[in-house]
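J.: Give me coordinates for this.
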Amino acid sequence: MSKISTFTLSRHSRLFSVPEDGNEKYLFVKSGDTPYQEEPYRAESYALAFIKEGGVKLTAGLLSWDVDAPAIITLAPSVIRYFSKRSDRLKMDVIFFKESFLLERHADPFFLGSFEFFEDIGRCVLPLNPTNATKFARIYDLAQQARSASQSHQDLIVRSYIFALLYELEAYYRQYTAEKPPPSRGYPLFDQFRKLLRENYMREHKLDFYSSRLHVTSKSLSAAVKKHTGKSAGKWIDDTIILEAKVLLQNKTLTVSQIAGMLNFSDQSVFGKFFRAGAGMSPVEYRKKFD
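T.: The predicted model follows:
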C-alpha cells in the first residue's frame, strides 16, 4: 500500500490556489472560488470541510451525498473521494492537518481512530442546525486567525483549535446519531460485509470469500446487500476494485502490470479486461486523461 499515490498538502495548496509558505503540517482554505476534483484520490492529511453556503456533491468510497449548507464533511486520509459541482454559490472552509502534527504531544497514537465520523465512511457528512453552524464558524475563524498571525506558539494554538473542533464535532455527532440513527443500523450484515470488503478487496475478489467469512451463502449475501443498497454484493466488490485501480493509475511511477499485481490479478491482460468492463475504457486510456 505504500506506493498508493496521495494528495499532499502542497498539492491541495495548488488546487485551492492558496500560497505555499513551506508549512508541511496543516493547511487552511478560506471560502472563495472552489475547484472540483472529479477524479478519485486519497490525501495524506485529515480534512474537515465546513460548507457555509450553497452545496457540493461528495463521493466517498462508493457512497455519494448531495451536501447542503450548513454541514461539515469529515474525511480520513484513507478515504477515496472526489467532489462535483452542485451550486454556483458554494462557500467552503477547509482545515487539512497531518496526524503527526496533531498528535505531536499526544500520548494516544490511536486518538483519531476513536472518532466514529472518521472511521465510518457512511457518517462523514454532518448536517448542522443554525446554532451549531454558528459555533463551528467561530472555531474555524479563530483557527484561521491563529494561522495567519505571526506569533510565538502558533502551532500549539492552531493544534488547540483543531482539538476543540474535534471534541465539539464528537459531541454533536453523538447527539445527531442518537436522533437520526444510521440507515444501515438495521442491516448489520451489510455493515459487516462493507468492513470485510474494506479490509480485503486488494487481495480477495470472489464473493465466496466474503460469504464464507460471514457464514451465509453467496446468494443470501448478495440478495441482502442488494435489498439494502440496490446493488449486489458482487457489484460492490467490483466497484471497490475499480475505484482503487483509478487511484493507482494516476500514479505514473507504477506500470499497469505492477498495478495488476497489487490488485492481485493473475496478469495485466486479465486486469485490463476487468477494468474496461467496469470503467468503459482500458487502463492505458484512463491514464492518458492525466497527461
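
J.: Every contact and neighbour count from this point should use C-alpha atoms.
T.: Will do.

J.: Could I get the full set of helices for the stretch 1-150 of the chain?
T.: 9-15, 99-102, 116-119, 130-148 (DSSP state H, counting those that start in this stretch).

J.: What residues sit buried inside the helix or strand that the longest one is followed by?
T.: To tie it back to what came earlier, the one meant is helix 130-148. Counting by DSSP states H and E, the next helix or strand C-terminal to helix 130-148 is helix 154-179. Applying a neighbour-count criterion of 16 or more other CA atoms under 10 Å, the buried positions in helix 154-179 are 155, 157-159, 161-162, 165-166, 169-170, 173.

J.: now swap in stretch 191-198 and tell me
T.: Neighbour counts using 16+ other CA under 10 Å place 191, 193-194, 197 of stretch 191-198 among the buried residues.

J.: repeat for stretch 100-112
T.: 101-103, 112.

J.: okay if I get these as CSV plus distance to residue 27?
T.: Formatted as CSV, the buried residues of stretch 100-112 follow (distance: CA to CA, whole Å):
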residue, distance to residue 27
101, 11
102, 12
103, 16
112, 18
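
J.: farthest-separated two in those?
T.: 101 and 112 (12.0 Å; CA to CA).

J.: Closest one of the buried residues of helix 154-179 to residue 212?
T.: residue 173 (34.0 Å).

J.: Quick one: distance of the strand or helix carrying residue 223 to the chain centre.
T.: Secondary structure from DSSP H and E places residue 223 in helix 218-229. Centroid separation between helix 218-229 and its chain, computed with CA atoms, centre = their mean, to the nearest Å, is 25 Å.

J.: Second input sequence below; structure requested for side-by-side comparison:
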Amino acid sequence: MENELPKIDLPEDLITGRLTDTTILNLYAHFPCRIKAEIFVLCRKGEVDASINLKHYHVSDSCFLTLLPGTVFQINRIEGDVDIYFGGVSSDFLRSVQPIKSVIDVSYAIKRNPCVVLRPEAIEMAQDYFEIIHKSKEVFGMKNRDLLKHLYYSLMYTLNALYKNRKVEKENLTQNERTAQDFGQLVLDNYSREKNVAFYASKLGITPAYLSSVVKQVTGRTCLDIIADMIIMDAKAQLKSTNLPIYLIADSLNFENVSFFGKYFKRHVGISPQEYRNQKDDECLA
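T.: Modelled structure (predicted):
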C-alpha cells in the first residue's frame, strides 16, 4: 500500500460535465490531493483560488486549467456562483495512449503554466469541444478507445497550438529562475524520500551553497522551507483524509521514527500530529 498524498483518478476512460454549484469543488477545498488522471477545466463564471504544485493561481472567467497526472492540487477559496466546464481522462486510459511529439511538447508548457486566459474565440471553441465530447459519449457510449484517443489527441493538438501562440515563459526566464523552477519540480518528485539540500544540488549539478543562494534570491525562501512545505502538506493530508497510524505516516515520509516526525511537524505547524488530526476541519484551513 502506498502511504502518501490521497490520489484522485477517474472511474471511466473519459468524463465530461458542467458545474453550476460548488458541491464537487468543496471536496477539494480542505486538503491537497495528487491527481492521477488528466483534467481539463474551463471557467465561465465564479472565482477560485487554487494551489497547483504549491504555486497559487486565481481562476476566473475565461481561464482554462489543465491538471497533468502527478499534479498536487488544492482549492483554497471559492467565491460567487460558478459555471465550469470540465473533462478528464483516466490514468488507465493514458497508459494506452502512444506518446506523440505534440503531447510531449504541450505537457512541458502546461507544467510551466497550467492556467491560461483564453481569447473569446478560443473560449467558444473550448465550450464546443466539451459539448462534442459529451455528445459523442451519449451517442457511442465511449466504448471505443480509438475514438477516445482521437478526441484526446485533437484536444492536445489544440492546446499545443494555443501555447505556441503565447510567449512561452521559459524563454524569458533567467538561468537562476530556471534553476529554482527545476529545484521545485525535483522537490515535488522526491520530497517523501529526500530532505537533504545536497541531494537536489547533486541532481542539478551544482553545489548546495549555490543552489541555496539561487533559490533564496528567486523565491525569497530557503530550500529547506520549500522542502518542508511539501512534507507538511502531505502529512496534513494523510492525517485528515486517512486513518493511518501516525508512525506509518512518519515512515511514508522517510522519518527515522515517529518521535522525529512529531518534533518536525510541531516545529512547522505549532501543534503535534495527533492534535492536528483531532482538530475540526474549519480549524485546519490556515
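
J.: Overlay the chains and give the TM-score.
T.: Once superposed, the chains reach a TM-score of 0.82 (TM-score structural alignment, normalised by the length of structure 2), with 274 aligned residues with a CA RMSD of 2.9 Å.

J.: pull the longest strand from structure 2.
T.: Taking DSSP state E as the criterion, structure 2 has its longest strand at strand 72-89.

J.: Which residue numbers in structure 2 does the next helix or strand after the helix holding residue 223 of structure 1 align to?
T.: Using DSSP H and E, the helix or strand that directly follows helix 218-229 of structure 1 along the chain is helix 233-249. Aligned using TM-score structural alignment, helix 233-249 of structure 1 spans residues 223-239 in structure 2.

J.: Any chance you could list what contacts that stretch?
T.: With CA atoms under 8 Å, 6 or more residues apart in numbering as the test, stretch 223-239 of structure 2 has contacts from 4-6, 31-33, 54, 184, 187-188, 191-192, 195, 197, 211-212, 215-216, 244, 246, 249, 253, 265, 268-269, 273, 276-277.

J.: do stretch 119-131 of structure 2 as well
T.: Counting by CA under 8 Å, 6+ apart, 16-17, 42, 62, 85-87 sit against stretch 119-131 of structure 2.

J.: Filter the residues you listed down to the buried ones, ChimeraX style.
T.: Buried residues within those, by 16+ other CA under 10 Å, are selected in ChimeraX with:
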select :16,42,62,85,86,87
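
J.: Farthest pair within the contacts of stretch 119-131 of structure 2?
T.: Once CA to CA is applied, these give 16 and 62 as the farthest pair, at 18.1 Å.

J.: Let's see the PyMOL selection covering just the buried ones among the contacts of stretch 223-239 of structure 2.
T.: Provided next is the PyMOL selection string for whichever of the contacts of stretch 223-239 of structure 2 are buried by 16+ other CA under 10 Å:
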select buried, resi 4+5+6+31+32+33+54+184+187+188+191+192+195+197+211+212+215+246+249+253+265+273+276+277
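
J.: Run through the residues that contact the residue most central in space within structure 1.
T.: Residue closest to the average C-alpha location in structure 1 (CA atoms, centre = their mean): residue 79, at 3.1 Å. Neighbouring residues of residue 79 of structure 1 by CA under 8 Å, 6+ apart: 42-43, 60-61, 121.

J.: again, but for residue 248 of structure 2
T.: Residue 248 of structure 2 touches residue 3, counting by CA under 8 Å, 6+ apart.

J.: For residue 231 of structure 2, see how far away it is.
T.: 14 Å (CA to CA, to the nearest Å).

J.: follow-up on the earlier one: distance to residue 129 of structure 1 added to the buried residues of helix 154-179 of structure 1, as TSV?
T.: Formatted as TSV, the buried residues of helix 154-179 of structure 1 follow (distance: CA to CA, whole Å):
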residue	distance to residue 129 of structure 1
155	30
157	27
158	25
159	25
161	21
162	21
165	16
166	17
169	13
170	15
173	12
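
J.: Would you mind finding the match for residue 48 of structure 1 in structure 2?
T.: Using TM-score structural alignment, residue 48 of structure 1 pairs with residue 40 in structure 2.

J.: now swap in residue 197 of structure 1 and tell me
T.: In structure 2, residue 197 of structure 1 lands on residue 187 (TM-score structural alignment).

J.: and the helix or strand containing its match, how far from the chain's centre?
T.: Per DSSP H and E, residue 187 of structure 2 falls inside helix 175-190. Offset of helix 175-190 of structure 2 from its chain centre (CA atoms, centre = their mean): 15 Å.

J.: Give me the secondary structure label for residue 254 of structure 1.
T.: coil (DSSP: H, G, I helix; E, B strand; the rest coil).
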